[in-house]
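Colleague: build me a structure from this.
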Amino acid sequence: MTEDIQRPRVGCGAAILDAQGRLLLVKRVKNPEADHWGVPGGKLDWGEAAHVCAERETNEELGIVVKTGRVLAVTDMVAPDYHWVAITYAVASWEGQPVIQEAHAIHEWGWFALDALPSPMTAGSLEAVAALRKA
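Modeller: The predicted structure follows:
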């Protein structure tokens, strides 16, 4: 007999600031938090380091290369129909121009001032912004 075991999922994101201090955000297609704005990132693969996931997913979604720095936030998202842990990294350096590479994952992207963020935002991104504001 095969047992269907529910397990938490892990997502890793990258908080990228441009030279003007604006944050790069993407609008998500899929749940959890579909149609919410958040930092680029995605699902952690088996055997992958979390920071590598944030770098890989950002490149896959937007075609830019990032080097992650410190952890900004670890966010628990627990609901009756999902359980995610989101790890958001500050980006130490990046290069390239954002272009949607995965239309099945993101609707749009944009640069936003920390005092003029779009709504609604993902829980992990809200916590990451709070950490950026304290820095």
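Colleague: from here on, just use CA atoms for contacts and neighbour counts.
Modeller: Fine.
Colleague: grab the nearest non-local neighbour of Arg28.
Modeller: Ile106 (4.6 Å; C-alpha to C-alpha, 6 or more residues apart in numbering).
Colleague: next up, for comparison:
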Amino acid sequence: ERMLPRAAVAVVCRCAAGRFALIRRGTPPDKGHWSLPGGKIELGEGTLEAAARELCEETGLCGDDVRFAPEPFTVTDVIIPAPPAYDPRRDVVITELPLQFSYHYVIAQTFASAPADVPLRPGDDASSASWFTWDEINKVRSEGSLDEEVVNVLRRADLLQKRGCLSSSQ
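Modeller: This is a model prediction of the structure:
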């Protein structure tokens, strides 16, 4: 069966105190790592609808507690190759083309804001959820528990918001 890229969303959610919502992934890929709330877009589901659903499922931030920017602010990819296959008959690792992939997501990065005092409740495939300051984000990144691509998305959202180019209004 031919694998095709899968559409997904992620949510940069910032509270009024300036902290960002991150979840610890409970399933692959990157199980155990901190990440942005998000997941697959279901057939017939709009991008912002999927973002709101995933944020609610993974953090408990739902409804009137959250205001979304009217459209995604960037798009990223997650492409994870499958481990090389081993052929025990020939005692070799097979690395010939075509390459196989475990995951390929095209991710619409969305932005939302929430009140400062809303507690996060992990759910769905998130094993935990917390608000992070920039110092805390840099700490988990340096420990290898937060992917550099996620930090880059957070930086981009932070910069766009500070320059007045990104606001949540819905």
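Colleague: quick check: TM-score for this pair?
Modeller: TM-score of the superposed chains, computed with TM-score structural alignment, normalised by the length of structure 1, equals 0.82; 130 aligned residues with a C-alpha RMSD of 2.1 Å.
Colleague: tally up the residues packed near the corresponding residue of structure 2 for the residue nearest to Arg28 of structure 1, please.
Modeller: If you follow Ile106 of structure 1 across to structure 2 using TM-score structural alignment, you land on Ala126. Neighbourhood size, Ala126 of structure 2 [other C-alpha atoms under 10 Å]: 23.
Colleague: mind listing what Ala126 of structure 2 touches?
Modeller: Contact analysis of Ala126 of structure 2 by C-alpha atoms under 8 Å, 6 or more residues apart in numbering lists Ile23, Arg24, Arg25, Gly26, Thr27, Glu58, Thr59.
Colleague: so who does the second one touch?
Modeller: So the one you mean is Arg24 of structure 2. Lys31, Gly32, His33, Trp34, Ser35, Ala126, Ser127, Ser128, Ala129.
Colleague: the fifth one and Ala21 of structure 2, how far apart?
Modeller: So the one you mean is Ser35 of structure 2. 9 Å (C-alpha to C-alpha, to the nearest Å).
Colleague: I'd like to know which of the contacts of Ala126 of structure 2 are buried.
Modeller: Taking 16 or more other C-alpha atoms under 10 Å as the criterion, what is buried in the contacts of Ala126 of structure 2 is Ile23, Arg24, Arg25, Gly26, Glu58, Thr59.
Colleague: filter those down to the ones in helices?
Modeller: Among the buried ones among the contacts of Ala126 of structure 2, the members falling in helices (DSSP state H) are Glu58, Thr59.
Colleague: about what we covered before: quick one, which of the contacts of Arg24 of structure 2 are buried?
Modeller: Buried among the contacts of Arg24 of structure 2 by 16+ other C-alpha under 10 Å: Gly32, His33, Trp34, Ser35, Ala126, Ser127, Ser128, Ala129.
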